[in-house]
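Undergrad: The amino acid sequence is not available; the structure is as follows:
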């Protein structure tokens, strides 16, 4: 547990004390998701550090007492990095966390080296997904009722994993957010959009999307990649909203290829 930005948050980090040629990854999770949901990804990226935290009211972070927004949570994340002694990170976010990652990169450009946006949108100005999936996405039973989650997993996330045990493993890692925590996460992005600011994201950016995502259709990734100057779009065939986990091998290979690529001329000029 760490105190940052006036909040107490549960923070997880991997390999920060180990020597590495790569900056750590700062990861922003999807709405309502706890650290354990994405821990397998952190554990696979063995050559670099990894940092993420439970949002207020999710996982083991205490319930929020007052609302927050992308600005305040980006500032809070920067305070966490300061306490951990980390100056620069590669910023990554999935779904709701992808919007947070965009905002962090815009608010803290000096702390951000590269940006990875996964199954996400430009905020409120987005192309909506399958109504059946969206209605179940907002149903709190998906966190507290394993039977409900099991029955509607394909509708919710598409792109089912080839490993039959993958679904049950993911469900087993989830911990339901508090009602207030979940509502405050929804409210945090109310009215928020990055669309006008996307041309000013001056970072090398990888946009990763699944072509079977029922919640965030592929067109949203095409919009992001088209408006961010130094962006590359990678589409995962058969990937749903959880392709980061269901297509783990391909996802990790893509991340390594992007994050390990030599610095561009623009990045070298900024570093100088």
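TA: Done, it's in. These figures come from a predicted structure and were not determined experimentally.

Undergrad: CA only for contacts and neighbour counts going forward, please
TA: OK.

Undergrad: can I assume residue 177 is in contact with residue 61?
TA: No - with contact defined as CA atoms under 8 Å, residue 177 does not count as touching residue 61 (9.3 Å).

Undergrad: Pick out whichever of those two has more residues nearby.
TA: The neighbour count for residue 177 versus residue 61, taken as other CA atoms under 10 Å, is higher for residue 177 (26 against 22).

Undergrad: Could you confirm the more buried one falls within a strand?
TA: No - Residue 177: not assigned to a strand; according to DSSP: H, G, I helix; E, B strand; the rest coil it is coil.

Undergrad: Let me see the contact set for it.
TA: 32, 33, 57, 58, 59, 143 (CA atoms under 8 Å, 6 or more residues apart in numbering).

Undergrad: In strands only, show me those.
TA: The strands, defined by DSSP state E, take in nothing from these.

Undergrad: Need those in TSV (columns: neighbour count).
TA: TSV is the format used below for the contacts of residue 177 (neighbours: other CA atoms under 10 Å):
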residue	neighbour count
32	25
33	23
57	24
58	27
59	24
143	17
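
Undergrad: Farthest pair within those residues?
TA: Greatest spacing in the contacts of residue 177, by CA to CA: 57 and 143 (13.4 Å).

Undergrad: Can you tell me the closest non-neighbouring residue to residue 185?
TA: Leaving out its chain neighbours, the residue that sits closest to residue 185 by CA to CA, 6 or more residues apart in numbering is residue 31, at 6.7 Å.

Undergrad: Quick check, central residue of this structure?
TA: By CA atoms, centre = their mean, the chain has its centre lying nearest to residue 93, at 2.2 Å.

Undergrad: distance of that residue from residue 144?
TA: From residue 93 over to residue 144 the distance is 24 Å, taken as CA to CA, to the nearest Å.

Undergrad: How about residue 192?
TA: For residue 192, the distance to residue 144 - CA to CA - is 28 Å.

Undergrad: go on, residue 67?
TA: For residue 67 relative to residue 144 (CA to CA), the value is 24 Å.

Undergrad: Check residue 224 too.
TA: 33 Å.

Undergrad: can you give me the strands for the chain?
TA: 2-4, 7-9, 11-14, 25-28, 50-53, 89-94, 112-118, 204-210, 231-236.

Undergrad: Dump those into CSV; add distance to residue 102 as well.
TA: Shown next, in CSV, are those (distance: least, CA to CA, whole Å):
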stretch, distance to residue 102
strand 2-4, 20
strand 7-9, 21
strand 11-14, 20
strand 25-28, 10
strand 50-53, 15
strand 89-94, 8
strand 112-118, 8
strand 204-210, 10
strand 231-236, 12
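
Undergrad: take a look at this one as well, against the first:
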């Protein structure tokens, strides 16, 4: 096991990553402007069968924070650089939110490197995707940081879950990110469009979503399932964007059972 390590991307950017547990490798990809802490409290659910690999995206965590480039395709190649550094030829991949967009490109561009694919609370991007509504965008763009944080918490979790879980919360972005990196991540996520490429995915794919997700509307599940050849889907009733935390026991079990299928 190599808990914390670094390697270089193709363009020389220093990338930090974390490798925990043993067994078949499972790459866990976080949402926009988040580092590996997105998976705190969840990744150990997979350690009975998998060794988990997380990456601090460029711009986050202990990775370099260059001026650019930032895109979901660049992030995908960064993940491949990490797998190469670990000597891993093939891994299962589980990406959530922007991480699901990154995972799409990994599966499209490197089909031989992906065993099974899990896409959570994500979308195909581009003009075909179902976007969040204007009220959500305005709430997240508030000038008051505290108000914007509360808005994001409300999009991530239900009030009842928040009442029983006072924090700290690990899905509200890396607080150490410089402004240029935050902008880069926003552009990367907003510019993602894998629609035309999705039918090229050959990995068996599981698509997960909270049915009350306003950050990435659940209608995107149907769109992804129609474009990716070998898919199954699951919606979590009442859940919002961070279903993987709020519905953790059920969600982790569903993912583990899916990953146990044939490669």
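TA: Structure's in. What do you need? Everything numeric here is computed off the predicted structure, so don't read it as measured data.

Undergrad: TM-score for the pair, please.
TA: Their TM-score after superposition, calculated using TM-score structural alignment, normalised by the length of structure 2, is reported as 0.87; 254 aligned residues with a CA RMSD of 2.3 Å.

Undergrad: about what we covered before: dump the residue contacts of the residue nearest to residue 185 of structure 1.
TA: Taking CA under 8 Å, 6+ apart, one finds 95, 96, 97, 182, 185, 186 in contact with residue 31 of structure 1.

Undergrad: So what's the residue count around the fifth one?
TA: Per other CA under 10 Å, the neighbour tally for residue 185 of structure 1 reads 22.

Undergrad: can you check the last one too?
TA: Other residues near residue 186 of structure 1 come to 15 when the count uses other CA under 10 Å.

Undergrad: Do a quick rundown of the helices in the stretch 1-150 of structure 2.
TA: 72-86, 98-109, 134-140, 145-156 (DSSP state H, counting those that start in this stretch).

Undergrad: now the third one: which residue numbers in structure 1?
TA: Put plainly, it is helix 134-140 of structure 2. Using TM-score structural alignment, helix 134-140 of structure 2 corresponds to residues 131-137 of structure 1.

Undergrad: Over to the longest one?
TA: Mapped onto structure 1 with TM-score structural alignment as the criterion, helix 72-86 of structure 2 occupies residues 70-84.

Undergrad: in that stretch, what's buried?
TA: By neighbour count with 16 or more other CA atoms under 10 Å, stretch 70-84 of structure 1 contains the buried residues 70, 73, 74, 75, 76, 77, 78, 79, 80, 81.

Undergrad: quick one: contacts for residue 44 of structure 2?
TA: With the criterion set at CA under 8 Å, 6+ apart, residue 44 of structure 2 makes contact with nothing.

Undergrad: now residue 227 of structure 1
TA: 198, 199.

Undergrad: Next one: the aligned partner of it in structure 2 relative to residue 130 of structure 2, how far apart?
TA: Using TM-score structural alignment, the equivalent of residue 227 of structure 1 in structure 2 is residue 227. From residue 227 of structure 2 across to residue 130 of structure 2, the span is 14 Å (CA to CA).

Undergrad: My read is that residue 9 of structure 2 contacts residue 78, right?
TA: Yes - Residue 9 of structure 2 lies in contact with residue 78 (CA under 8 Å); the separation is 5.5 Å.

Undergrad: Report the set of residues contacting both of those two.
TA: Joint contacts of residue 9 of structure 2 and residue 78 (CA under 8 Å, 6+ apart) are residue 15.

Undergrad: which one among the buried residues of stretch 70-84 of structure 1 gets closest to residue 104 of structure 1?
TA: Taking CA to CA as the measure, residue 104 of structure 1 sits nearest to residue 74 out of the buried residues of stretch 70-84 of structure 1, at 5.2 Å.

Undergrad: show me the residues around the closest one that make contact.
TA: Counted by CA under 8 Å, 6+ apart, residue 74 of structure 1 has contacts 100, 103, 104, 107.

Undergrad: What number of residues are in the vicinity of the closest residue to residue 230 of structure 2 other than its chain neighbours?
TA: Counting by CA to CA, 6+ apart, the nearest residue to residue 230 of structure 2 once its immediate chain neighbours are dropped is residue 204, at 5.2 Å. The local packing of residue 204 of structure 2 (other CA under 10 Å) involves 20 other residues.

Undergrad: Please determine how far residue 204 of structure 2 is located from residue 263 of structure 2.
TA: Taking CA to CA, one finds residue 204 of structure 2 at 8 Å from residue 263 of structure 2.

Undergrad: residues in contact with residue 28 of structure 1?
TA: The contact partners of residue 28 of structure 1, by CA under 8 Å, 6+ apart, come to 52, 53, 92, 93, 94, 97, 98, 100, 101.

Undergrad: let me fix that: residue 63 of structure 2
TA: Residue 63 of structure 2 sits in contact with 6, 13, 14, 15, 16, 56, 57, where contact means CA under 8 Å, 6+ apart.

Undergrad: Over to residue 105 of structure 2?
TA: Neighbouring residues of residue 105 of structure 2 by CA under 8 Å, 6+ apart: 72, 73, 76, 194.

Undergrad: Over in structure 1, see which of these survive.
TA: Counting by both residues aligned by TM-score structural alignment, their matches' CA atoms under 8 Å, the members of those that carry over to structure 1 are 72, 73, 76, 194.

Undergrad: between the contacts of residue 63 of structure 2, which is nearest residue 26 of structure 2?
TA: residue 56 (15.2 Å).

Undergrad: burial of that closest one, as a residue count?
TA: 27.

Undergrad: What is the equivalent residue in structure 1 for it?
TA: Aligned partner of residue 56 of structure 2 by TM-score structural alignment: residue 54.

Undergrad: Quick one: residues contacting its match.
TA: 9, 10, 11, 29, 33, 34, 35, 60, 61.

Undergrad: from these, which single one is nearest residue 237 of structure 1?
TA: residue 29 (22.4 Å).

Undergrad: Correct me if wrong: the closest one contacts residue 99.
TA: No - in this structure, residue 29 of structure 1 is not within contact of residue 99 by CA under 8 Å, at 10.1 Å.

Undergrad: what separates the aligned partner of residue 118 of structure 1 in structure 2 from residue 112 of structure 2, distance-wise?
TA: For residue 118 of structure 1, the aligned position in structure 2 is residue 120, judged by TM-score structural alignment. The span separating residue 120 of structure 2 from residue 112 of structure 2 equals 21 Å under the rule CA to CA.
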